[in-house]
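Undergrad: Curious how this folds, go ahead:
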Amino acid sequence: MEFKKCYLDLIMVPLSFMISIGYHLWLWHKVQTQPLSTVIGANAHGRRLWVHTIMKDNEKKHILAIQTIRNTIMGSTLMATTSIVLCCGLAAVISSSYSVKKPLNNTIYGAHGQLMVALKYVTLLVLFLFSFMFHSLSIRFIGQVNFLINCPEDSAIVTSTYVSELLEKSFMLSMIGNRIFYSALPIMLWIFGPVPVLLCSSTMMPVLYNLDLLFGDTHSWKTMA
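TA: Reported below is the predicted structural model:
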């Protein structure tokens, strides 16, 4: 009887995860093969040029570098703080008696047992914890860039290429943290049943596709590469 109630969860929730994972695997392949056709690759190329320009004319632009990096740290700190606050709230809900599920039992599809409710909240908790971890690592790398970007470019070790790699690691970790944070939205809707999970994931992928891809002349991208 319990299986009859949760068969929609067993089908729609994994399918939602597969849609999201499949899209991001495709996006990763696109970034590796045609980076300048994506927003991620184009922004990374621009940041490398920015680091080289800042370190080349450090005496005049060091204040600009510090202010820009400070704004980036503030953004990652905000996301990390939001994630850990949500983790605390979810931990409080998980430790409760799950009374929140009682008014919803007769209005939504899917299983509503204590085990399933606990699974929903624990999944959300894990996603927010991973988002917090990636944003914390991003802050660590961007903090290193904040010191090294003011070093002379003629240094044998601390070159603009090395600083650019640290900056890219920071932005990549921040992006992963953001995508994990976004993926918590369908799982949050899982509280209301498995159908909203699949609908939300199916809606998010076209939106992300239009935000991640640059639509224009592919010949110019190949020339720039």
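Undergrad: Please make it C-alpha for all contacts and neighbour counts, starting now.
TA: Fine.
Undergrad: How far does the helix or strand where Lys60 lies sit from its chain's centre?
TA: Of the helices and strands defined by DSSP states H and E, Lys60 is found in helix 58-94. Counting by Cα atoms, centre = their mean, to the nearest Å, helix 58-94 is centred 13 Å from the centre of its parent chain.
Undergrad: tell me the SS of Ser97?
TA: Three states are possible here, and by DSSP: H, G, I helix; E, B strand; the rest coil the one that applies to Ser97 is coil.
Undergrad: can you count the residues close to it?
TA: When neighbours are counted by other Cα atoms under 10 Å, Ser97 registers 9.
Undergrad: And for Ser183?
TA: Summarising burial for Ser183: neighbours were counted as other Cα under 10 Å, giving 21.
Undergrad: wait, what's in contact with it?
TA: Contact criterion Cα atoms under 8 Å, 6 or more residues apart in numbering gives 20, 127 as the residues in contact with Ser183.
Undergrad: Give the buried residues for stretch 176-192.
TA: By neighbour count on 16 or more other Cα atoms under 10 Å, the buried set for stretch 176-192 is 176-181, 183-184, 186-192.
Undergrad: any idea how far Val145 is from Thr81?
TA: Using Cα to Cα, to the nearest Å, one obtains 21 Å as the distance from Val145 to Thr81.
Undergrad: With His24 instead?
TA: Computed with Cα to Cα, the distance linking His24 and Thr81 is 25 Å.
Undergrad: hmm, back to that, counting contacts, what elements does the helix holding Lys60 pack onto?
TA: In terms of contacts (3 or more Cα pairs under 8 Å, 6 or more residues apart in numbering; DSSP states H and E), helix 58-94 is packed against helix 39-56, helix 114-148, helix 160-189.
Undergrad: Please generate a structure for the following sequence too, so the two can be compared:
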Amino acid sequence: MEWRKGYLDLVLVPLGLLLPLVYHLWLWYRVRSKPLHTIIGINSVGRRLWVEAMMKDNDKKNILAVQTIRNTIMGSTLMATTSILLSSGLAAVLSSTYSVKRPLYDSVFGAHGEFMVALKYVSLLVVFVFAFLCHSLSIRFVNQANFLINVPLSDSLVTVAYVADLLEKGFALNTVGNRLFYAALPLLLWIFGPLPVVFSSLTMVLILYNLDVVYEERGKSKDDEKGCV
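TA: Got it, this is the predicted structure:
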């Protein structure tokens, strides 16, 4: 009977987790092949131009550069703190004997034995731990860029490209950490059964697609498109 109850989990949960994975693989390919057709690619180009402008006119824009990067560090710090707090809470739940670990048996579809309940919470814990790791590494790279962006170009071997690469690594890790945080939502809903996993994953993919992809203007000529690239 327990195995039959687990049929829905065996089919729907991998499907729900596969949808965001396939989407992000496609998004990675899209960023690599057509970066100016994605928000991530456009922001990356804009940040590199921003670093170049800050370092070339450092005497007038040094305070602006430090304040802007400081805000980025504060955002990553908030996400890292939230991730590690949630991880600590889940670890406390796993090590306790409270009934909160047991789902509502009458309203949950799929398997809900002790092993499945533990698997759900452990999956959430792993996702939050990796999100914390990504945000922590992001703070490291962005903090390095915060120091080096005020180094005079004429008196140092530090180049604009090097500082821009540090900043891009930091933002890339921040993006990965955020996406892992989003991936925790379907796993959280898995506590209530496998059906919410599929619906939430599909909804999340549709929302992220509209936020990540830049739609081309209608009537735009091919020559203009080549010129932008």
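Undergrad: Using JSON lines, please lay out the helices and strands packed on helix 58-94 of the first structure together with distance to Ser201 of the first structure.
TA: As requested, these are exported to JSON lines (distance: least, Cα to Cα, whole Å):
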{"stretch": "helix 39-56", "distance to Ser201 of the first structure": "21"}
{"stretch": "helix 114-148", "distance to Ser201 of the first structure": "15"}
{"stretch": "helix 160-189", "distance to Ser201 of the first structure": "6"}
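Undergrad: for the residue nearest to Phe181 of the second structure when sequence neighbours are not counted, what are its contacts?
TA: What sits nearest to Phe181 of the second structure in space, not counting adjacent residues and going by Cα to Cα, 6 or more residues apart in numbering, is Ala131, at 6.3 Å. The contact partners of Ala131 of the second structure, taken as Cα under 8 Å, 6+ apart, are 80, 83, 176-178, 180-181.
Undergrad: Can you lay out the residues you listed as a markdown table showing distance to Lys60 of the second structure?
TA: Below are the contacts of Ala131 of the second structure laid out as a markdown table (distance: Cα to Cα, whole Å):
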| residue | distance to Lys60 of the second structure |
| --- | --- |
| Ala80 | 32 |
| Ser83 | 37 |
| Val176 | 33 |
| Gly177 | 33 |
| Asn178 | 33 |
| Leu180 | 38 |
| Phe181 | 38 |
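Undergrad: Going by distance to Glu225 of the second structure, which of these wins?
TA: Nearest to Glu225 of the second structure out of the contacts of Ala131 of the second structure is Val176 (Cα to Cα; 29.2 Å).
Undergrad: I'd like to know how far the nearest residue to the closest one once chain neighbours are set aside sits from Gly170 of the second structure.
TA: The spatially closest residue to Val176 of the second structure, leaving aside those adjacent along the chain, is Cys134, at 6.7 Å (Cα to Cα, 6+ apart). The gap separating Cys134 of the second structure from Gly170 of the second structure is 9 Å, by Cα to Cα.
Undergrad: tally of neighbours for Gly113 of the first structure?
TA: A count of neighbours around Gly113 of the first structure, defined by other Cα under 10 Å, yields 16.
Undergrad: aligned partner of Leu185 of the second structure in the first structure?
TA: With TM-score structural alignment defining the correspondence, Leu185 of the second structure maps onto Leu185 in the first structure.
Undergrad: if you skip the residues just before and after it, what's nearest to that match?
TA: Setting aside the residues directly before and after it, Leu185 of the first structure is nearest to Cys200 in space (Cα to Cα, 6+ apart), at 7.8 Å.
Undergrad: Name the SS class of the one you found, please.
TA: Reduced to three states by three-state DSSP, Cys200 of the first structure is helix.
Undergrad: How about the one 5 residues further on?
TA: In three-state terms, and counting by three-state DSSP, Met205 of the first structure is helix.
Undergrad: Which residue, other than its chain neighbours, is closest to Leu17 of the second structure?
TA: In this structure, Leu17 of the second structure finds its nearest non-sequential neighbour in Ser201, 7.0 Å apart by Cα to Cα, 6+ apart.
Undergrad: hmm, I was thinking of Leu86 of the second structure
TA: Excluding its sequence neighbours, the residue lying closest to Leu86 of the second structure (Cα to Cα, 6+ apart) is Phe128, at 7.0 Å.
Undergrad: which ones are touching the one you found?
TA: Remark: with contacts taken as Cα under 8 Å, 6+ apart, Phe128 of the second structure is in contact with 83-84, 86-87, 180-181, 184.
Undergrad: now it: how far from Trp3 of the second structure?
TA: The gap separating Phe128 of the second structure from Trp3 of the second structure is 29 Å, by Cα to Cα.
Undergrad: before we move on, what about Val158 of the second structure?
TA: 61 Å.
Undergrad: go on, Val66 of the second structure?
TA: 57 Å.
Undergrad: again, but for Leu78 of the second structure
TA: Summarising the geometry, the distance separating Leu78 of the second structure from Trp3 of the second structure, computed by Cα to Cα, is 41 Å.
Undergrad: Phe199 of the second structure now?
TA: For Phe199 of the second structure relative to Trp3 of the second structure (Cα to Cα), the value is 23 Å.
Undergrad: Before I go, just wanted to say thanks for your time.
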